[in-house]
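1. Here's a sequence, model it:
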Amino acid sequence: MTTVIQNVKLLNEEGELVVSTIVIENGKIASINGDIPAGATVIDGIGHFASPGFVDVHTHLREPGFEHKETIATGSASAAKGGFTTICAMPNTKPVPDSVENMQLINGLIKESAVIRVLPYGSLTKDISGEVRTNMQELKEQGAVAFSDDGIGIQLASTMYEQMQQAAKLDAVVVAHCEDNSLIYDGVMHEGKRNKELGLPGIPSICESIQIARDVLLAEAAGARYHVCHVSTKESVRAVRDAKAAGIKVTAEVCPHHLLLEEMDIPSDDANWKMNPPLRAADDKDSLHAALLDGTIDCIATDHAPHTAEEKCCGMVGAPFGIVGFETAFPLLYTNFVETGKWTLKQLVDWMSVKAAQIFDLPYGTLEVGASADLVLIDLDKEQTIDAEGFVSKGRNTPFNGWTAKGWPVVTMFEGNIVYQEAE
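-> This next block holds a predicted model:
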């Protein structure tokens, strides 16, 4: 089957938008601006921007075990609506992908339900308990994209070091949610000014940065590739920057909400503003921006984390951490950073696709001849207000409800097939 997408705008090497034609054959990009084969199905892109499908290395699909929050079907459809065509699913499911049997179960569910490419993580420890180490070789053979106990920081340095040694032999990436449990203090938001105004317990910044500092030294000793989840503090940025300067094989991600919001934006004791790591201080947010621009932070990931309305309805204490992010990530970032001249469109696309894929050596996130035809058409001029009730995701937990943004995906294609199309 041959599909031709005409009259779309592609980014050239200089970051300029150029009107182009894309020819897709058998799920791959056959040519760009080449001859149009006879009998091809032609799609008019009506001048929309064609981007590589976005790659999200940090997501939560909840299935198996927590289908009341999200399923692979609803989560992958939500991602497709947001322009994502490859997502990596964290292992905090029930059962955990900590054995061959559990990985096979999850792979079967993905094959049955996902509308885009879903790559599962394997866990670093059994039942993500931080104690008994998993057999990473067996899990990698079953398709684990990388290894993490995300949601829980590994407390024992010996456990992390031994798994990094195993990962180094496999050339696998160890991915870490960095949090020292002894420094959480039952906090529900950042320990700063706003938590005191709201009378809520705070989580100090050192809780995150101290584990990053530990882990980069362990990675150096083990010769392992190490990726830091959702960096949120200036001290964490410093630890990653210093590690990179020392030649340690470390990469890092940042989430849209940590780039867009800080502690003083939290209006009240509202659990839709509760995420982990929490929204930090203004100077932390500034440090994250600088780190993206200088390459200390490598990519943007959503940390899409759906919960039910009932779980999020009654204030921060007792509510679970996390917000959804698939369907709002690109418009929010485009509006607040590209439209304002702080970033270029090419930078944003690179952080959401090319560089994200490179961390795990994934052959996705590019629009090149021979590549998988994973792409998203975006109406950069379309402006609309975010309405959480209209999300495809089961989760409605977002602090961005009611925000107005530009740059909305209108068509998403995965391997040459349309998996999301805006309703007429």
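
2. switch to C-alpha atoms for all contacts and neighbour counts from now on
-> Noted.

3. how distant is the host helix or strand of residue 30 from the center of its chain?
-> Here residue 30 sits within strand 28-32, counting by DSSP states H and E. Between the centre of strand 28-32 and the centre of its chain there are 27 Å (Cα atoms, centre = their mean, to the nearest Å).

4. what does that strand contact?
-> 20-24, 367-373, 415-416 (Cα atoms under 8 Å, 6 or more residues apart in numbering).

5. let's see this one next to it:
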Amino acid sequence: MKTLIKNGTIINANESKKANILIQDDKIISITTDEPSADIVIDANGKLVMPGLIDIHVHFRDPGFEYKDDIITGSQTAVAGGVTACCPMANTNPVNDNATITRDMIEKAKKRGLIDLMPIGAITKGMKGGGITEMGEMSEAGCVAFSDDGLPVSSSDVMRAALEYSAFHGSFIINHSQDCSLCRNGHMNEGLMSMKLGIKGMPREQEEIMISRDMLLAKLTGGHIHIAHVSSAWSLKLIETAKKEGINITCEVCPHHFTFDESELENYDTNYKMSPPLRTKADVEAMRDGLKNGVIDIICTDHAPHHNDEKQREFDKAPFGILGLQTLIPLTLNLVRDGVISLNKMVELTSLNPAKLLKLNDRGVIAEGYLADITIVDPDFEYLYDEKLNKSKSQNSPLLGKKLKGAAIKTIKSGRLVYDFPNVVA
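-> I've put the predicted structure just below:
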């Protein structure tokens, strides 16, 4: 089976060019200005043709919390956002802390056949902060990294062991950077806004202190620490210092942290409640600067579905978390429109760098011989992001019901069309 994508503008991290893409089965076999014959022809005239996005930080809630989302609906949500590979975190029930659960998750995704699912295994057994999991067995089963995300690893000794063991197995650690002794049962960023709203706050130092510890432990062990969902300007200063010193450290940022600030909480909308919390306008600008100057390596979503009955409660009782997969492209394109990053940089942050981090040598680039994971994007398409478009079981996004600009109009996974935006011709 051959598929031809014609007339589109190919966007790679290092170049942009107008050319046709010929796919045979699951591989790209030709990039050409000719128009070879094919069984299926997709006209991408006026559209951007990007490598499939890779989201290294999602929560699919499966097993255990399938009423929020599951691997099937999570996969459907991913491809609707142009994402062809996802790394779900381990805070499931039971926790993904052994090879059996890892294999079951991967097998369920394979049966659906929409995305590559590459689980993040737990660092500690039961995510209780104590004994280290069997990282070797879990790596062999398919875990690509280890994290107790949702909870920090508070013990420095345990984190040291985690960095050493993961490095031995050719993997890395993702920590939820939070000094819990400073949380004080907070629900938003601590500052003037939290005082104004009468909501208990969490100081940004809870994030910065943990990043400081982890970068020093990475320096001690030589292990690779990846900092999840950076939100503080000072966090980026610390990470930049660590990189300059040659410490093996990378980091990610989520669209909500480079788009929204704490002022969004003035109406007590729990859809803006997340961890780490939305911070100040200055922190938002720091995230955008970090993307522009290269301190931040990856954009991911921290897609965290919650049922309406949980989110539509008093602010202090609602859980942290926001949907993100279907809003990743429009919010990131806003950075391009604002001149913060280029389209090429967008591909680097959402596809190439995640592929490098996960050692996926067959994707992240549109080129001959690479896996045909492709997202066709219309950057100017305006639409209402509503319940009909939303593929998640949950609805906890402040953008739901609002007009967005830019979308994945077709998603191709391993040469097969897995998503087609309703009523859009490409």
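
6. Roughly how far does the spatially most central residue of structure 1 sit from residue 56 of structure 1?
-> Residue closest to the average C-alpha location in structure 1 (Cα atoms, centre = their mean): residue 301, at 2.6 Å. As judged by Cα to Cα, to the nearest Å, residue 301 of structure 1 and residue 56 of structure 1 stand 5 Å apart.

7. Now do the shared contacts for these two.
-> 352, 356.

8. From residue 106 of structure 1, how far off is the residue nearest to the centre of structure 1?
-> 22 Å.

9. Next: residue 4 of structure 1.
-> From residue 4 of structure 1 to residue 106 of structure 1 the distance is 35 Å (Cα to Cα).

10. against structure 1, where does stretch 120-140 of structure 2 fall?
-> Counting by TM-score structural alignment, stretch 120-140 of structure 2 falls onto residues 121-141 of structure 1.

11. Would you mark the buried spots in that stretch?
-> 121-128, 130-131, 133-136, 139-140 (16 or more other Cα atoms under 10 Å).

12. Compare residue 4 and residue 106 of structure 1 (neighbour count), which wins?
-> More crowded of residue 4 of structure 1 and residue 106, by other Cα atoms under 10 Å: residue 4, with 24 against 20.

13. Give me the next element, helix or strand, following whichever helix or strand the more buried one is part of.
-> Here residue 4 of structure 1, judged by DSSP H and E, is contained in strand 2-11. Using DSSP H and E, the next helix or strand after strand 2-11 of structure 1 towards the C-terminus is strand 17-25.

14. Now do that following strand: everything it contacts.
-> 1-12, 29-34, 36, 47, 49, 373, 416.

15. again with stretch 412-422 of structure 2
-> 3, 23-28, 52, 79-80, 84, 114-115, 371-375, 408-411.

16. Can you flag the buried ones in those residues?
-> 3, 23-24, 26-28, 52, 79-80, 84, 114-115, 371-375, 408-411.

17. can you tell me which helix in structure 1 is longest?
-> Ranked by number of residues, the top helix in structure 1 under DSSP state H is helix 206-222.

18. Report the mean deviation for that one after fitting onto structure 2.
-> Mean deviation of helix 206-222 of structure 1 relative to structure 2 after superposition (mean Cα distance after the TM-score superposition for structure 1): 0.7 Å.

19. Which neighbouring elements make contact with that helix?
-> Under the contact criterion of 3 or more Cα pairs under 8 Å, 6 or more residues apart in numbering; DSSP states H and E, helix 206-222 of structure 1 touches helix 157-170, strand 225-228, helix 234-245.

20. Could you look over these and pick the most buried one?
-> Stretch with highest mean neighbour count among these: strand 225-228 (a mean of 25; mean count of other Cα atoms under 10 Å).

21. Which strands and helices lie in contact with that one?
-> Using 3+ Cα pairs under 8 Å, 6+ apart, strand 225-228 of structure 1 is in contact with helix 157-170, strand 173-176, helix 206-222, strand 250-254.

22. Turn these into CSV, including distance to residue 358 of structure 1.
-> Formatted as CSV, those follow (distance: least, Cα to Cα, whole Å):
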stretch, distance to residue 358 of structure 1
helix 157-170, 17
strand 173-176, 12
helix 206-222, 19
strand 250-254, 10
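
23. got the buried residues for stretch 300-315 of structure 1?
-> 300, 301, 302, 303, 304, 305, 306, 307, 311, 312, 315.

24. In strands only, show me those.
-> Taking DSSP state E as the definition of strands, the buried residues of stretch 300-315 of structure 1 contribute residue 300.

25. Looking at the buried residues of stretch 300-315 of structure 1, which one is closest to residue 388 of structure 1?
-> Here the nearest of the buried residues of stretch 300-315 of structure 1 to residue 388 of structure 1, counting by Cα to Cα, is residue 306; it sits at 11.8 Å.

26. Apart from its chain neighbours, what residue comes closest to that closest one?
-> Leaving aside its sequence neighbours, residue 306 of structure 1 sits nearest to residue 395 (Cα to Cα, 6 or more residues apart in numbering; 4.4 Å).

27. which of the contacts of strand 28-32 of structure 1 has the most neighbours?
-> Result: residue 373 is most packed of the contacts of strand 28-32 of structure 1 (other Cα under 10 Å), 29 neighbours.

28. if I pick it, what's in contact with it?
-> Contacts of residue 373 of structure 1 (Cα under 8 Å, 6+ apart): 24, 27, 28, 29, 367, 413, 414, 415, 416.

29. measure the equivalent of it over in structure 2 to residue 406 of structure 2 for me?
-> Superposed on structure 2 with TM-score structural alignment, residue 373 of structure 1 falls opposite residue 372. Distance, residue 372 of structure 2 to residue 406 of structure 2, by Cα to Cα: 22 Å.

30. ok, now residue 99 of structure 2?
-> Applying Cα to Cα to residue 99 of structure 2 and residue 406 of structure 2 gives a distance of 39 Å.

31. Also residue 157 of structure 2?
-> 46 Å.

32. again, but for residue 258 of structure 2
-> Distance from residue 258 of structure 2 to residue 406 of structure 2, by Cα to Cα: 17 Å.
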